[in-house]
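Engineer: Below is the structure, and that's it, no one-letter string:
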């Protein structure tokens, strides 16, 4: 055990970052906690040249973590680029392990501190890589349902305009989490609020959302009705040449049109929570 290369910190992200820096090729991550999965995504998304990260985790844990749009959409970008691979394991280990080509790190939590206990014994490291490489190849792939954030941003600008994409980015920037399984703002709500701030048609934003893979048109319509009932947005009928009029989205309070992202998020949270 190489004590001089152990890492002790109150921030799991620092421990993860230190472990990934020692990996030149592939790192296997075994049985991570939700916090470690989030940190892996954040660290890898910000790294200039991260190693390939192969995660073996409990299926329900991955589902719960990836219900956060911010985490899942960034993870999807990493999957598309080949940086991140997610697979399911039914064989938990005693502590979370990070196995690189040069070390094995056990991540251990104690109160408000996290330690990365590391060994670089060549025989042990080689054996761990062989064992977990084989286990990874045999494991079931975990498929993300959330679109990559880069695809969301690109299509948003192409389909609905630069101002909508800019507002969408700004709102995401002030949020720590975007989940659909609790109170607050999820990705559909954010999309509709930003669309309303820019007077976009419901048809256009819901078609964009369905095409890019955020949610179905029906989900957008249902959420629109909920936000309208709460007074957060309102609609205006816009006649078209053929068929039923379409609905233009507007914010329920005109003062929010010029609101900054913090003010828009605060106003929405006050009503939704």
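Structural biologist: Noted; the coordinates are in hand. Keep in mind that this is a model prediction, so the values were computed, not measured.
Engineer: From here on, just use CA atoms for contacts and neighbour counts.
Structural biologist: Fine.
Engineer: ok, which stretches of the protein are strands?
Structural biologist: 7-9, 26-30, 52-57, 84-88, 96-99, 104-110, 113-119, 140-141, 233-238, 246-251 (DSSP state E).
Engineer: With mean neighbour count added, can I get those strands in CSV?
Structural biologist: Formatted as CSV, those follow (neighbours: other CA atoms under 10 Å):
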stretch, mean neighbour count
strand 7-9, 16
strand 26-30, 24
strand 52-57, 24
strand 84-88, 22
strand 96-99, 24
strand 104-110, 19
strand 113-119, 20
strand 140-141, 14
strand 233-238, 16
strand 246-251, 22
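Engineer: Of all those strands, which one is nearest residue 189?
Structural biologist: For the strands of the chain, the distance to residue 189 is smallest for strand 233-238, at 10.5 Å, taking CA to CA.
Engineer: Go ahead and name everything in contact with the closest one.
Structural biologist: With CA atoms under 8 Å, 6 or more residues apart in numbering as the test, strand 233-238 has contacts from 193, 196, 224, 227-228, 245-253.
Engineer: Next: stretch 87-104.
Structural biologist: 19-20, 22-33, 54-59, 105-108, 118-122, 125-126, 128-129, 136, 139-142.
Engineer: Residue 66 is nearest to which of the strands of the chain?
Structural biologist: That would be strand 84-88 among these, by CA to CA, at 11.2 Å.
Engineer: mind checking the end-to-end distance for stretch 230-250?
Structural biologist: The first and final residues of stretch 230-250 sit 13 Å from each other (CA to CA, to the nearest Å).
Engineer: With stretch 85-105 instead?
Structural biologist: End-to-end for stretch 85-105, by CA to CA: 19 Å.
Engineer: Over to stretch 144-154?
Structural biologist: First-to-last residue span, stretch 144-154, CA to CA: 19 Å.
Engineer: what sits against the residue positioned nearest the centre of the chain?
Structural biologist: Taking CA atoms, centre = their mean, the centroid of the chain lies closest to residue 71, which sits 1.5 Å from it. By CA under 8 Å, 6+ apart, the contact set of residue 71 is 38, 41, 42, 65.
Engineer: Excluding chain neighbours, what is closest to the second one?
Structural biologist: Think residue 41. Distances taken as CA to CA, 6 or more residues apart in numbering put residue 75 closest to residue 41, at 5.9 Å, once the chain neighbours are dropped.
Engineer: surely that neighbour meets residue 84?
Structural biologist: Yes. In this structure, residue 75 is within contact of residue 84 by CA atoms under 8 Å, at 7.2 Å.
Engineer: sorry, back to before: nearest to residue 270, of the strands of the chain?
Structural biologist: strand 233-238 (14.0 Å).
Engineer: Second structure for comparison follows:
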């Protein structure tokens, strides 16, 4: 018999739902909080994750894309072919997880989150067909963000293992990575890590462009802004042919003595 499910929080409820549904799942109209909880659960349990077709409001997907912490984890799931994102056309009314034989509506309360099960088999079959067709007809959504696994692996190879460790520590210290006063964005984080490790601007910007974080021009522009604010410094490094390249460093700034997990907080105070 199908029964209602419950979790202490959204992630707990999602874990219960995905454990109860046999086979692939269509997630319809998730809130930003539900999408983040799904990504958190999927990142920690990728091997056990079914293939999930997410049909979400475009504003929700754009909100996710703007936060590098969530977007890069979601991109990992997309690259692992565990998740596909499409834009919801119209209104769905409720956040539901739909399988071939199961349907659960997610209902948050003050102290727990319930997953209310549909018991009418005919209704479940109709809902599955309806939302599967809507997903197949929907426009695909591009996160335009590299998966965090690829980011870490390539930073380790192109910039160095110490820089990769600093990068991980900075991300772990943040709740969001958006810029605009809501945490540092991914370009600023990369440049701070490069300065801490005294890497070349050319190397970090080429890495960032190659991996799909941002263009070399964006890295250069952000470097200039950080330099103008006295957050980072540069020195010229001669090369055999062509113009000298710039080495990033902190110089005499509060960031010079900051540990990796303090870097974001110190930079954020200086920036704001």
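Structural biologist: Structure's in. What do you need? Everything numeric in this text was worked out from a predicted model, so none of it was measured.
Engineer: After superposing, what score do the chains get?
Structural biologist: Superposed pair, TM-score by TM-score structural alignment, normalised by the length of the second structure: 0.92. Supporting alignment: 271 aligned residues with a CA RMSD of 2.0 Å.
Engineer: re earlier: among the contacts of residue 71 of the first structure, who's most crowded?
Structural biologist: residue 41 (24 neighbours; other CA atoms under 10 Å).
Engineer: any chance you could map the helices in the stretch 101-250 of the first structure?
Structural biologist: 122-138, 149-160, 162-173, 187-197, 202-212, 217-229 (DSSP state H, counting those that start in this stretch).
Engineer: Could you list which residues are in contact with residue 253 of the first structure?
Structural biologist: Per CA under 8 Å, 6+ apart, neighbours of residue 253 of the first structure: 232, 233.
Engineer: what's the spacing between it and residue 219 of the first structure?
Structural biologist: 23 Å.
Engineer: before we move on, what about residue 264 of the first structure?
Structural biologist: 22 Å.
Engineer: More neighbours: which of those two?
Structural biologist: residue 264 (20 against 15).
Engineer: who are the neighbours in contact with the residue nearest to the more buried one when sequence neighbours are not counted?
Structural biologist: The shortest distance from residue 264 of the first structure to any non-neighbouring residue, by CA to CA, 6+ apart, is to residue 256 (6.4 Å). Under the criterion of CA under 8 Å, 6+ apart, the contact list for residue 256 of the first structure reads 197, 263, 264.
Engineer: gap between residue 256 of the first structure and residue 187 of the first structure?
Structural biologist: 19 Å.
Engineer: And for residue 128 of the first structure, nearest residue in space, chain neighbours not counted?
Structural biologist: Leaving out its chain neighbours, residue 128 of the first structure is closest to residue 99 (CA to CA, 6+ apart), at 7.0 Å.
Engineer: how near is the one you found to residue 216 of the first structure?
Structural biologist: 40 Å.
Engineer: what do you get for residue 173 of the first structure?
Structural biologist: For residue 173 of the first structure, the distance to residue 216 of the first structure - CA to CA - is 24 Å.
Engineer: which of the two has more neighbours?
Structural biologist: residue 216 (17 against 13).
Engineer: That one and residue 205 touch, don't they?
Structural biologist: No. If you go by CA under 8 Å, residue 216 of the first structure and residue 205 don't touch, sitting 10.8 Å apart.
Engineer: what lines up against residue 108 of the first structure once you look at the second structure?
Structural biologist: Residue pairing (TM-score structural alignment): residue 108 of the first structure is matched to residue 107 of the second structure.
Engineer: In contact with its match, which residues are there?
Structural biologist: Taking CA under 8 Å, 6+ apart, one finds 113, 114, 115, 116 in contact with residue 107 of the second structure.
Engineer: Same question for residue 170 of the second structure.
Structural biologist: Residue 170 of the second structure touches 189, 260, 261, 262, 263, 264, counting by CA under 8 Å, 6+ apart.
Engineer: Let's see that with 10 Å instead.
Structural biologist: 164, 184, 189-190, 192-193, 259-265 (CA atoms under 10 Å, 6 or more residues apart in numbering).
Engineer: residues in the second structure matched by stretch 18-34 of the first structure, start to end?
Structural biologist: Alignment of stretch 18-34 of the first structure against the second structure: residues 16-32, by TM-score structural alignment.
Engineer: How about the matching stretch, which residues are buried there?
Structural biologist: 16-18, 20-21, 24-32 (16 or more other CA atoms under 10 Å).
Engineer: which of the residues you listed lies closest to residue 208 of the second structure?
Structural biologist: residue 32 (26.7 Å).
Engineer: Burial check on the nearest residue to that closest one once chain neighbours are set aside, number of neighbours?
Structural biologist: Closest residue in space to residue 32 of the second structure, ignoring its immediate chain neighbours: residue 60 at 5.6 Å, by CA to CA, 6+ apart. Applying other CA under 10 Å, we find 16 residues neighbouring residue 60 of the second structure.
Engineer: again with residue 111 of the first structure
Structural biologist: That count, for residue 111 of the first structure with other CA under 10 Å as the rule, works out to 6.
Engineer: next one: residue 261 of the second structure
Structural biologist: 17.
Engineer: show me the contacts for it.
Structural biologist: 166, 167, 168, 169, 170, 171, 172, 173, 174 are the contacts of residue 261 of the second structure under CA under 10 Å, 6+ apart.
Engineer: Next: residue 185 of the second structure.
Structural biologist: Contacts of residue 185 of the second structure by CA under 10 Å, 6+ apart are 66, 67, 68, 69, 176, 177, 178, 179.
Engineer: Was I right to think residue 232 of the first structure contacts residue 271?
Structural biologist: Yes. Assessed by CA atoms under 10 Å, residue 232 of the first structure is found in contact with residue 271 at 7.8 Å.
Engineer: More neighbours: which of those two?
Structural biologist: Just comparing residue 232 of the first structure and residue 271: by other CA under 10 Å the higher neighbour count belongs to residue 232, 20 against 12.
Engineer: Quick check: nearest residue in space to that one, chain neighbours excluded?
Structural biologist: That would be residue 252: by CA to CA, 6+ apart, it lies 4.8 Å from residue 232 of the first structure.
Engineer: Same check on residue 240 of the first structure?
Structural biologist: Nearest to residue 240 of the first structure is residue 246, by CA to CA, 6+ apart, at 7.2 Å.
Engineer: Next one: the one you found from residue 55 of the first structure, what distance?
Structural biologist: Taken as CA to CA, the span from residue 246 of the first structure to residue 55 of the first structure is 45 Å.
Engineer: Likewise for residue 12 of the first structure?
Structural biologist: 16 Å.
Engineer: With residue 137 of the first structure instead?
Structural biologist: From residue 137 of the first structure to residue 55 of the first structure the distance is 11 Å (CA to CA).
Engineer: How about residue 176 of the first structure?
Structural biologist: 23 Å.
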